[in-house]
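Trainee: Show me how the following folds:
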Amino acid sequence: MNIVVLGAGAIGGFYGAVLTRQGENVTFIARGKNLEHLQKHDLHIESIWGDFSVPVKAVPADDIPSLDPCDVVILAVKSTALMNVMPQLKELLAENTKILCLLNGIGNEEVLAEEFGAERVIGGSAFVSTIFEKPGLIQHVAEGKIVMGDWTKERSKLVDQLAEVLTKAGVEIEVSDNIRQAKWEKLLWNICFNPITALTQTKVGVALKNQDIYPIMKRIQSEYLAVAKAYNIHFDPEKADWIFEENEDAGNHKTSMLQDFESGKKMELDAIMGYVIKLAHEKDIPVATIETIYHLLRFAENEANKN
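Mentor: Sure thing, here's the model as predicted:
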């Protein structure tokens, strides 16, 4: 399978490396120091599945027109960069190319479907904890499962082929016939943990055990579930509470939003919180806790960018 990874950071770099090790034809679209490193050195993965290094093919976006047509684009940029990479995506799409969207939050697949057609979009959620330590080095510290499915709800042969390829590479795959539900389920964890850990500068385990933080996360959960219900997204009560189960992997996890804030990068506030707030307003559902944390983080981000 001919695969292009657009977004060679923590998520894209990890899955792209795993597929490369399996022998798939993978091309990374990269930039800056990361591109320079990958063109000269192996990509090294420090993983709970076992450390490994692989030589990879990495090219700049300017080289996209010279690439062979690809079967799948694994889209793994930050949701904040989605609109910036739309021209690159357009160049990558051959007649039958599909896009596996592994972006955080909800609303991204809708943007892709409107621009390129729903039949090209594979919705996806990566249940994985990875850290982009530096160019050429990615740490894989927890999980690794991908849930994915055709955005049209009509299961395609390519999705099954991609699932088989990823499974052979060692990735746990679930092909969902209701990927929208799966995306909302993934966002439940993200919206409860990402914003509050970024705001309080804490890891997940600290937030779970802290008597000041934990009740706030429960209020976020309650508001989010109310919005989901209004849009016919229903959660099993046990599944809704699994996010608060303590385990060693989760306890040591530093959320992507906290990583972005610490490194001075733009946080995925709109994909994780803003879109939910928008949907809540359309149904007149109060989400005061989510809105408060959203605006506090927006303020903190803007202040940090001034320095």
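
Trainee: Every contact and neighbour count from this point should use C-alpha atoms.
Mentor: OK.

Trainee: what helices or strands is the helix or strand hosting residue 291 leaning on?
Mentor: According to DSSP states H and E, residue 291 maps onto helix 288-306. Where contact means 3 or more CA pairs under 8 Å, 6 or more residues apart in numbering; DSSP states H and E, helix 288-306 is packed against helix 179-200, helix 214-230, helix 269.

Trainee: any chance of those helices in CSV, with distance to residue 290 and mean neighbour count too?
Mentor: Listed next are those as CSV, based on distance: least, CA to CA, whole Å; neighbours: other CA atoms under 10 Å:
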stretch, distance to residue 290, mean neighbour count
helix 179-200, 8, 21
helix 214-230, 6, 18
helix 269, 11, 22
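
Trainee: okay, those helices in CSV with distance to residue 247 next?
Mentor: Listed next are these as CSV, based on distance: least, CA to CA, whole Å:
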stretch, distance to residue 247
helix 179-200, 14
helix 214-230, 15
helix 269, 26
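
Trainee: Residue 133: which element?
Mentor: Counting by DSSP H and E, residue 133 is part of strand 121-134.

Trainee: structure for this one too, so we can compare:
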Amino acid sequence: MSGEPATDNFDTMSDTPILIAGAGAIGSILGGMLHDAGHDVTLLGRPAHLEAIARRGLRISGLLGDRIVAGMTLADDPARLGRRFGLIVCAVKSYDTESIAAALADRLSDDGAIVSMQNGLGNIESLIESFGRRRVLGARVIFGAEIPSPGSAHVTVFAQPVAIGPAPAIHREDSPALAARARAIAAMIDAAGVPAVAVDDIMPVLWTKVLYNVALNPLGALLQQHYGALAGDPDVRPIMDSAIEEAFAVARALGIALPFSSAAEYRKVFYEQMIPPTSSHRPTMLHDLHVRGRTEIGALNGKIVELADRLGVSAETNRILTRLVRAAQRVTEKKERR
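Mentor: Modelled structure (predicted):
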């Protein structure tokens, strides 16, 4: 039932304590909307953001509507979480997945679920190491948000519903039960005002977003340009085409059931349908590169290179983009030390 709106098993989620592990822009929006819909939500995030929320509530604005949400439980340290949760939404940066999983390993109830709502590849596998196959789901988030100031979260772009589901190639015999759980979680999120659907296999959906990200994120970060400018530049567009071509070949070699017959078919959809509604958007990698000095390049283009090397597939464009972003990270680090 790929892409089917979720309606069954909804009641099983009504009293479930929810932890948003990583209350950045996406996590704050999701947590705030769920709490506003009557759910018991705890936000785990950075002190400055949480302190502002404690003082005046979480201010949500943008494409999902404007509201102020108060009354959520707030924590800036996993050690201060005093209970277990039936649902954990993992929304941290991909490079923090292993550390947050270790910190929260005993915070998920025995019959609970943790959902990776993160960029890139490898997050599901990392969470399984700490929580086991039966309690981990994947999700594709393709709406854009930002924190304009501590205590605020603004939705800038909403391209498609959040998709939640298992990865049958990884979960194997546990997939049917996890698919049912994904339907319940997606129904709850959808009812809270964040469009969401359940899918029976999350991997083709994740890979479709990866194809989008490997083309746009590193170049948007390096050139400090929005997506429309990248697609319209005659020197940049061939680089994006090559990055997509390589990532598509890796997905094919892995047996991922992409909903496109070829990379050329995907690129047509990419330029004609995906880019236009997000034309003015800039990647979060741009902010991460110049403000944090650390990006998720390892889970995106870097992961394509890692998989390509293992499979004997060429990925030289993705390799160059990965090296350029890592070099740019080092430049930022040197500036911060001065």
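
Trainee: ok so, going back, now the helix holding residue 291 of structure 1: buried residues?
Mentor: For helix 288-306 of structure 1, burial by neighbour count (16 or more other CA atoms under 10 Å) applies to 289, 290, 291, 293, 294, 297, 298, 301.

Trainee: same thing with stretch 55-68 of structure 2?
Mentor: Within stretch 55-68 of structure 2, the residues that count as buried by 16+ other CA under 10 Å are 57, 58, 59, 60, 61, 64, 68.

Trainee: Would you check which pair of those lies furthest apart?
Mentor: Spanning the widest gap among the buried residues of stretch 55-68 of structure 2 are 57 and 64, at 17.1 Å by CA to CA.

Trainee: can you tell me which residue in structure 2 aligns to residue 213 of structure 1?
Mentor: Residue pairing (TM-score structural alignment): residue 213 of structure 1 is matched to residue 236 of structure 2.

Trainee: With residue 25 of structure 1 instead?
Mentor: That one, residue 25 of structure 1, aligns with residue 40 by TM-score structural alignment.

Trainee: Show the contacting residues for residue 325 of structure 2.
Mentor: By CA atoms under 8 Å, 6 or more residues apart in numbering, residue 325 of structure 2 lies in contact with 218, 221, 222, 289, 297.

Trainee: Could you do residue 225 of structure 1 as well?
Mentor: Neighbouring residues of residue 225 of structure 1 by CA under 8 Å, 6+ apart: 234, 235.

Trainee: What does it correspond to in structure 2?
Mentor: When structure 2 is aligned by TM-score structural alignment, residue 225 of structure 1 is paired with residue 248.

Trainee: thinking again about what came up before, so the strand holding residue 133 of structure 1 corresponds to what in structure 2?
Mentor: Under TM-score structural alignment, the match for strand 121-134 of structure 1 is residues 136-149.

Trainee: ok, back up a step: let's have the buried residues of helix 288-306 of structure 1 in JSON lines, adding distance to residue 65 of structure 1.
Mentor: Converted to JSON lines, the buried residues of helix 288-306 of structure 1 look like this (distance: CA to CA, whole Å):
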{"residue": "289", "distance to residue 65 of structure 1": "46"}
{"residue": "290", "distance to residue 65 of structure 1": "43"}
{"residue": "291", "distance to residue 65 of structure 1": "43"}
{"residue": "293", "distance to residue 65 of structure 1": "43"}
{"residue": "294", "distance to residue 65 of structure 1": "39"}
{"residue": "297", "distance to residue 65 of structure 1": "39"}
{"residue": "298", "distance to residue 65 of structure 1": "37"}
{"residue": "301", "distance to residue 65 of structure 1": "36"}
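
Trainee: I'd like the distance between the residue most central in space within structure 2 and residue 245 of structure 2.
Mentor: In structure 2, the residue lying closest to the centroid (CA atoms, centre = their mean) is residue 118, at 2.5 Å. Using CA to CA, to the nearest Å, one gets 23 Å for the distance from residue 118 of structure 2 to residue 245 of structure 2.

Trainee: how long is stretch 184-197 of structure 2 from one end to the other?
Mentor: End-to-end distance (CA to CA), stretch 184-197 of structure 2: 10 Å.

Trainee: Give the aligned range of it in structure 1.
Mentor: Across structure 1, the stretch matching stretch 184-197 of structure 2 (TM-score structural alignment) is residues 161-174.

Trainee: quick one: buried residues of the longest strand anywhere in structure 2?
Mentor: Longest strand in structure 2, counting residues (DSSP state E): strand 108-116. For strand 108-116 of structure 2, burial by neighbour count (16+ other CA under 10 Å) applies to 108, 109, 112, 113, 114, 115, 116.

Trainee: what's the mean distance for it versus structure 1?
Mentor: Superposed on structure 1, strand 108-116 of structure 2 shows a mean distance to its aligned partners of 1.0 Å (mean CA distance after the TM-score superposition for structure 1).

Trainee: And residue 274 of structure 1? What does it align with in structure 2?
Mentor: In structure 2, the residue paired with residue 274 of structure 1 according to TM-score structural alignment is residue 302.

Trainee: what about its match, how many residues close to it?
Mentor: Neighbourhood size, residue 302 of structure 2 [other CA atoms under 10 Å]: 23.

Trainee: Next, the angle from the helix or strand hosting it to helix 203-223.
Mentor: Assigned by DSSP H and E, residue 302 of structure 2 falls within helix 301-311. Computed by axes from the mean of the first three to the mean of the last three CA atoms, to 10 degrees, the angle separating helix 301-311 of structure 2 from helix 203-223 equals 120 degrees.

Trainee: so what does helix 301-311 of structure 2 touch, helix or strand wise?
Mentor: Partner elements for helix 301-311 of structure 2 (3+ CA pairs under 8 Å, 6+ apart): helix 237-254, helix 316-337.

Trainee: Include distance to residue 145 of structure 2 when you put these into TSV, please.
Mentor: Listed next are these as TSV, based on distance: least, CA to CA, whole Å:
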stretch	distance to residue 145 of structure 2
helix 237-254	24
helix 316-337	22
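
Trainee: do you know which of these lies nearest residue 148 of structure 2?
Mentor: Among those, helix 316-337 comes nearest to residue 148 of structure 2, with 21.8 Å by CA to CA.

Trainee: just the angle between that closest one and helix 301-311, please?
Mentor: 140 degrees.

Trainee: what angle do helix 316-337 of structure 2 and helix 237-254 make?
Mentor: With the same axes, to 10 degrees defining the directions, helix 316-337 of structure 2 sits at 110 degrees from helix 237-254.
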